[in-house]
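here is the input, now give the coordinates:
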Amino acid sequence: MIEITFYGHSAFLITIDGKKVLFDPFITPNEKAQSIDIFKISPDYVLVSHGHADHVADVEEIAKQSGAMVVSNFEIISWFQQKGIENVHPMNHGGSKVFDFGRVKYVNAVHSSTLPDNSPGGNPGGFVIETASGTFYYAGDTALTYDMKLIGEEFSIDFAILPIGDNFTMGIDDALKAADFVGTDKIIGMHYDTFPYIVLDREQANQKANAARKELVLLEIGEKIILGK
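Got it, this is the predicted structure:
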């Protein structure tokens, strides 16, 4: 069973057979997510796609409070180690690692990645998570890329968490193509509505998804859904 809780922007807690995996926590600075208490999340893992502040803002606080393992690229992990976080696992593009909740592969993203203090954040990425309960793609911030076709060739993707806010990432049109590339009909939207630059026309996005015969899931902050076997 895979339980998905949305914490706003690109932050998701995904519970996989009892293990709690948190992605890109940007919660306390997000005015739309003030109802969320980060100290009640207590994840087992924190996966970080890239170094921008709207993806790493709460990583240090949550990792130190919970003891969660932080997983990201080498540069981001090194940065957090300098902040005293010891439970870490570095990765890089094309590499995979089996954790107790499933196999994680760190895949390409087309974006930028500078940490909040202007330290280099390495190259941005996304994650494919392969588990006994299902396989999904968390894209991070990215443009549409043909590399996504390789994901569809290697994995049977049950659903994809894709940025749809446009301007800084893919918009809905490219996200629908990305879903085709990775081979799924179910998109969970992220990276929209948080800032004026990325306000989503929900009616238009749903119309385009319906026309493409895709299911577009737009969660409310704090909402939970259950997917998988």
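
going forward, measure contacts between C-alpha atoms and count neighbours the same way
Will do.

may I see the buried residues of stretch 62-75?
Buried residues in stretch 62-75, counted by 16 or more other Cα atoms under 10 Å: Ile62, Ala63, Gly67, Ala68, Met69, Val70, Val71, Ser72, Asn73, Phe74, Glu75.

ends of it, how far apart?
Length of stretch 62-75, first residue to last, Cα to Cα, to the nearest Å: 19 Å.

now the host helix or strand of Lys208, how far from the centre of its chain.
In the assignment (DSSP states H and E), Lys208 maps to helix 202-211. Distance, stretch centre to chain centre, for helix 202-211: 22 Å (Cα atoms, centre = their mean, to the nearest Å).

which helices and strands sit right next to it?
The contact analysis (3 or more Cα pairs under 8 Å, 6 or more residues apart in numbering; DSSP states H and E) places helix 202-211 against helix 172-182, strand 215-217.

how much does the first one deviate in direction from helix 202-211?
Comparing the axes of helix 172-182 and helix 202-211 via axes from the mean of the first three to the mean of the last three Cα atoms, to 10 degrees yields an angle of 30 degrees.

wait, which of the helices and strands packed on helix 202-211 is closest to Val46?
Shortest distance between Val46 and the helices and strands packed on helix 202-211, using Cα to Cα, is found for strand 215-217: 22.8 Å.

so which elements touch the closest one?
Packing partners of strand 215-217 (3+ Cα pairs under 8 Å, 6+ apart): strand 186-190, helix 202-211.

other residues contacting it?
With Cα atoms under 8 Å, 6 or more residues apart in numbering as the test, strand 215-217 has contacts from Asp185, Lys186, Ile187, Ile188, Gly189, Asn206, Ala209.

one more, please, to line up against the first structure:
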Amino acid sequence: MKVSYHGHSVVKVETANHTILFDPFISGNEACDLDANTIKADVILLTHAHNDHVGDTFEIAKRNDALVVAPNELANYLSSKGLNAHPMHIGGSREFDFGKVKFSQAFHGSSYTEEDGNVVYGGMPAGILLTVEGKTIYHVGDTALFTDLKMYGEMNDIDVAFIPIGDNFTMGPEDALVAADWINAKIVVPVHYNTFPVIEQDPDDFVSKVRTGEGKALKIGEGIEL
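Sure thing, here's the model as predicted:
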């Protein structure tokens, strides 16, 4: 299995039988190396409804007939637009043919802005624990630091954690280091930084300070074999 990073919060998981995308913000994301018009995906996992996370979900899901798994209100909205969306909620888990998905807490906002400026409430934001082929990947989502991250670390044997470091909209590097201690993943990868000037950070400096697990600042398109 290969897990790769593609800028902002975009993560791709390639298993023996499925390609899974987290938060596919591709078009309009200069840091992303993927092509929304050609990328193949069987599953899209969404942490919340903000446009820089829903991204190209509509186009990718329709072209690939992909399943979209998202928080309840967001999933219902996507279903109303013709997508094959499965609703979940924080604390819930489900076994799919591609792996097990569990939604965790995240402290953030969640709304989708349509092209005409209409703002749609997206339900509660979340993190996502994906267990596939015996490995667990934790996409923490957009969040502040909160103590239940320690609980998630204690309850799960996490192989890779994708943790936001951008600050301003999410936790910054100092809080993310605490989160990494609590989550206790084998590998810690920083995400949600340098997409916009307000979230500019030094990922190499962050990973050099990671105290628990191995910090890896993945270059755009770079992956980890699990």
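
now what about the TM-score between them?
TM-score for the superposed chains, counting by TM-score structural alignment, normalised by the length of structure 2: 0.92, backed by 222 aligned residues with a Cα RMSD of 1.5 Å.

circling back to that earlier point, for Ser112 of structure 1, which of the helices and strands packed on helix 202-211 of structure 1 is the nearest?
Nearest of those (Cα to Cα): helix 172-182, 18.1 Å.

that older thread, winner for burial among the helices and strands packed on strand 215-217 of structure 1?
Per residue and on average, the most neighbours among those fall to strand 186-190, with a mean of 22 (mean count of other Cα atoms under 10 Å).

distance from that strand to structure 2 after superposition?
Averaged over the aligned pairs, strand 186-190 of structure 1 sits 1.1 Å from structure 2 after superposition, using mean Cα distance after the TM-score superposition for structure 1.

helices or strands next to that strand in the packing?
Judged by 3+ Cα pairs under 8 Å, 6+ apart, strand 186-190 of structure 1 is in contact with strand 159-163, strand 215-217.

10 Å instead?
strand 2-6, strand 134-138, strand 159-163, helix 172-182, strand 215-217 (3 or more Cα pairs under 10 Å, 6 or more residues apart in numbering; DSSP states H and E).

among the ones you listed, which is the most enclosed?
strand 159-163 (a mean of 25).

same list, the helices and strands packed on strand 215-217 of structure 1, but as TSV with distance to Pro29 of structure 1 please.
Shown next, in TSV, are those (distance: least, Cα to Cα, whole Å):
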stretch	distance to Pro29 of structure 1
strand 186-190	17
helix 202-211	24
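
quick one, which of those is nearest to Gly171 of structure 1?
For Gly171 of structure 1, the closest of those is helix 202-211, at 9.1 Å, according to Cα to Cα.

which residues are in contact with the closest one?
For helix 202-211 of structure 1, contacts defined as Cα atoms under 10 Å, 6 or more residues apart in numbering pick out 164-165, 171-173, 175-176, 185-187, 192-193, 212-218.

stretch 219-226 of structure 2 now?
Residues from elsewhere that reach stretch 219-226 of structure 2, judged by Cα under 10 Å, 6+ apart: 1-8, 10-15, 31-34, 133-136, 159-160, 187, 203, 216, 218.

can you give me the neighbour number for the nearest residue to Asp141 of structure 1 once chain neighbours are set aside?
Leaving aside its chain neighbours, Asp141 of structure 1 sits nearest to Thr169 (5.8 Å; criterion: Cα to Cα, 6 or more residues apart in numbering). When neighbours are counted by other Cα atoms under 10 Å, Thr169 of structure 1 registers 22.

Thr169 of structure 1 touches Leu162, doesn't it?
Yes: with contact defined as Cα atoms under 10 Å, Thr169 of structure 1 counts as touching Leu162 (9.4 Å).

identify the contacts common to these two.
Counting by Cα under 10 Å, 6+ apart, the residues touching both Thr169 of structure 1 and Leu162 are Gly140, Asp141, Thr142, Ala175, His191.

of these - the most surrounded one?
Gly140 (29 neighbours).

which residue in structure 2 lines up with it?
Taking TM-score structural alignment, Gly140 of structure 1 has Gly141 as its aligned residue in structure 2.

circling back: make JSON lines out of the helices and strands packed on helix 202-211 of structure 1 and add distance to Leu47 of structure 1.
Output for these, formatted as JSON lines (distance: least, Cα to Cα, whole Å):
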{"stretch": "helix 172-182", "distance to Leu47 of structure 1": "20"}
{"stretch": "strand 215-217", "distance to Leu47 of structure 1": "21"}
